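*Asks:* Next input, structure requested:
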Amino acid sequence: MAKQDYYDILKIDKSASATEIKKAYRKKAIKFHPDKNPDNSEAESKFKEAAEAYEILSNPDKKARYDQYGHQAFDGNGGFSGGNMNMDDIFSQFGDIFGGGFGGGGGFSGFGGGGGQRRIKGTNMRIRVKLTLEEIANGVEKKVKVRRKVQAPGTSYKTCDACNGAGQVMRVTNTILGRMQTATTCTSCGGAGQIIDKKPNEADAQGMLVKEETVSIKIPAGVVDGMQLKVTGKGNEAPGNGVSGDLLVAIEEEPHAKLQREGDNLHYDLYVSLPDAVLGSSKEIDTVTGKVRIKIETGVQSGKILRLRGKGIPSINGYGRGDLLVHVNVWTPKTLNKQQKEFFESMKDDEHFEPKPEIGDKSFFEKVKDMFS
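*Replies:* A predicted model of the protein is given here:
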């Protein structure tokens, strides 16, 4: 089932400012918040949809990629995956947006001032994955080994005495304007609300170990060099009841020996001999889906572009495939033997060897213009 457009979810235009995006999300979140819609699975689903839309559209880099590539810019076993997050996960990432939306505590239940325990998110990890042009054209599933922090077996935690599990410490100070109450992150637990109770000797101060793990990454067809995918929850784990970070996967396109990519189109330089150009021939060339044989017509001119439709790269937005443009280059020999030289000497004044461009023969600049149109 196709995902709903993020702009439609928040009911905003693509030209909406950051302030308008934030305001639209807050309105949606308040409307469908679980505290106002108890035991309502549809409201919970819409609440998560709004969180997912805001996570993308509030980030300028992610918004730009979404505007260009749509949902597939974040598909790779990842994207935001808001539908797979529980409410605490969303609160931990977006609590600051709500302000005093619910109750006098200045936050929702499950986050910050609502009295619930904060959930710390583990740090993200970044890796680079190299892909061949064939893998990009067909999509691929890559299995990579990563070394990530995980909670050590046998580690247990207890509620932080300094903040009573809130993760924050309230301080009251006297000012000329009266008594001011402020909340600061608890220095004893770092905002987690929990501290180490027991841990094995090999674990670090937070009860974590570094473990090697194999992660499967589904990479859709049509990705581009520099694009970043996200595998949710495969970054470093967080201590206690925290949320795991994400694995950010940067795509690196490996150069192809014979094909050059330009967007969704591919270019191939085909060199043919004078006899093949004069008499016509057929040639086998490489494509991203295997080899194909093409016909070289009699009298083909150097610079001729043959277009093989649908033999390029699939659009990451699902708008079909690009084409393979075959650039014909007639190869002129630099050295000739006596017999060959005599033949061409005798053909110098032959009318069949006189250049006679036809009206339909395009100039170099016209060919370049067609190539980019």
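
*Asks:* CA only for contacts and neighbour counts going forward, please
*Replies:* OK.

*Asks:* Would you map the strands across the stretch 201-350 of the chain?
*Replies:* 208-219, 228-231, 247-253, 259-262, 265-273, 281-287, 290-296, 305-308, 324-331 (DSSP state E, counting those that start in this stretch).

*Asks:* Now the second one, please; I'll put the structures next to each other:
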Amino acid sequence: MADHYEVLGVSREATPDEIKKAYRRLARELHPDVNPGEDASERFKLVTHAYDVLSDPEQRANYDRGGDSPFGGAGGFGGFGDIFETFFGGAGGQRNGRPRSRRERGQDALVRVTLDLKDVVFGVHRDLEVDTAVLCETCDGSCTQPGTSPVTCDICHGTGHVQRQVRSLLGNVVTSQPCGSCQGYGTTIPYPCATCQGQGRVRARRTVSLDIPGGVETGLRLQLPGSGEVGPAGGPNGDLYIEVTVTPDPVFSREGDDLLATLEVSMSDAILGTETTIESLDGPVDLEVRAGVQAGDVLTIKGRGITPLRGTQRGDLRVGVHVVTPTRLDAKERALIEDFAKRTKAPAPQLAEFHQGLFAKLRDRFRNA
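*Replies:* Alright, predicted model coming up:
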């Protein structure tokens, strides 16, 4: 087997640029379109194979150690790496004897979407712009220019790997390595698609329509199978993951599938009771405040909470009452309050049994929001 450095006419210390320049010079001289002779064709194959090996740093290092010669390194014996690759399969080796497929599954993609709490009540439809890999329309994933197709590799004859006999401490063994000319695919692409550079896919922005269900919460990921990046050579798409973030609402908070809110009630309305209309996240709701309502009482409005992620029964809207005590009174108002206090003869303030009620939880939540 000819020495790759001699085939390209460069020294063993040649830089990558020197190797590339030598290959280009010889390729222009020996290309079948320029030099149709049979000898030139054979030399062109040798030059191409030599360049494929020496232009790849890993393959070149392996070749310099003797991995690409019939008798191993300077001492005439293959390294132990060749032996282990023979019996256990080296990295990228074709243990099943078949060439690699250019078609591979595409990568998964992650998109983050921000929702308002109102979107969580019923769910929402979103059209998302995704920057991803899509199928090349020019070659339809074939990686070749229209009207052309991959050709069988002349070095490995379509197997995707080459075998070499190596003399080792265990005797003569046969090693199998990916073909350096076709990179293990078994075929080469003499005329790659100009649009995708022979990849079968291009980067583009596309729109993904998504129905986000009700009940989602911050940190939840929704999976859309097959909506990720298309794979090389038109391989199957990966998956698309949608990560949800729900922005805090200034009025409402969430506890499970229930919505929490605070209703400020004047002292007179708390004593006498009243009816009012509040704005929930899905429209106005009539609410009755009973006479004698206490600060911390919770008024529940059934079915005005969040639609659960799995299910149809909505949660409740729970409204904690906050009685607002007036801080500024004129003389007449103060006299009325004093007269009221004398008539009711309320007991003096005293300590009561401590309990952590629901409204206390609501109050703590709002304080920490």
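
*Asks:* quick one on the thing from earlier: adding distance to Asn201 of the first structure and mean neighbour count, write the strands of the stretch 201-350 of the first structure out as JSON lines.
*Replies:* Formatted as JSON lines, these follow (distance: least, Cα to Cα, whole Å; neighbours: other Cα atoms under 10 Å):
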{"stretch": "strand 208-219", "distance to Asn201 of the first structure": "10", "mean neighbour count": "17"}
{"stretch": "strand 228-231", "distance to Asn201 of the first structure": "31", "mean neighbour count": "24"}
{"stretch": "strand 247-253", "distance to Asn201 of the first structure": "28", "mean neighbour count": "20"}
{"stretch": "strand 259-262", "distance to Asn201 of the first structure": "53", "mean neighbour count": "16"}
{"stretch": "strand 265-273", "distance to Asn201 of the first structure": "56", "mean neighbour count": "19"}
{"stretch": "strand 281-287", "distance to Asn201 of the first structure": "56", "mean neighbour count": "14"}
{"stretch": "strand 290-296", "distance to Asn201 of the first structure": "55", "mean neighbour count": "12"}
{"stretch": "strand 305-308", "distance to Asn201 of the first structure": "64", "mean neighbour count": "17"}
{"stretch": "strand 324-331", "distance to Asn201 of the first structure": "60", "mean neighbour count": "20"}
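
*Asks:* of all the ones you listed, which lies closest to Phe94 of the first structure?
*Replies:* Of all the strands of the stretch 201-350 of the first structure, strand 228-231 sits nearest to Phe94 of the first structure, with 18.3 Å by Cα to Cα.

*Asks:* how much does that closest one stray from the second structure?
*Replies:* Taken over the aligned residues, the distance from strand 228-231 of the first structure to the second structure averages 1.2 Å (mean Cα distance after the TM-score superposition for the first structure).

*Asks:* circling back: how about the strands of the stretch 201-350 of the first structure, which one is nearest Gln339 of the first structure?
*Replies:* strand 265-273 (17.6 Å).

*Asks:* against the second structure, where does the closest one fall?
*Replies:* Under TM-score structural alignment, strand 265-273 of the first structure corresponds to residues 258-266 of the second structure.

*Asks:* what's the mean deviation for the matching stretch versus the first structure?
*Replies:* Relative to the first structure, stretch 258-266 of the second structure is 0.8 Å off (mean Cα distance after the TM-score superposition for the first structure).

*Asks:* which other residues reach that stretch?
*Replies:* Residues external to stretch 258-266 of the second structure that are found in contact with it (Cα atoms under 8 Å, 6 or more residues apart in numbering): 251-254, 304-306, 315-325, 362.

*Asks:* Spell out the residue ranges of the helices in the first structure.
*Replies:* Assigned by DSSP state H, the helices in the first structure fall at 6-10, 18-32, 41-57, 60-69, 87-94, 133-138, 274-279, 338-346, 364-372.

*Asks:* where in the second structure is the aligned partner of stretch 284-293 of the first structure, by residue range?
*Replies:* The aligned range for stretch 284-293 of the first structure is 277-286, by TM-score structural alignment.

*Asks:* go on, stretch 327-337 of the first structure?
*Replies:* Using TM-score structural alignment, stretch 327-337 of the first structure lines up with residues 320-330 of the second structure.

*Asks:* go on, stretch 46-60 of the first structure?
*Replies:* On the second structure, no counterpart of stretch 46-60 of the first structure exists by TM-score structural alignment.
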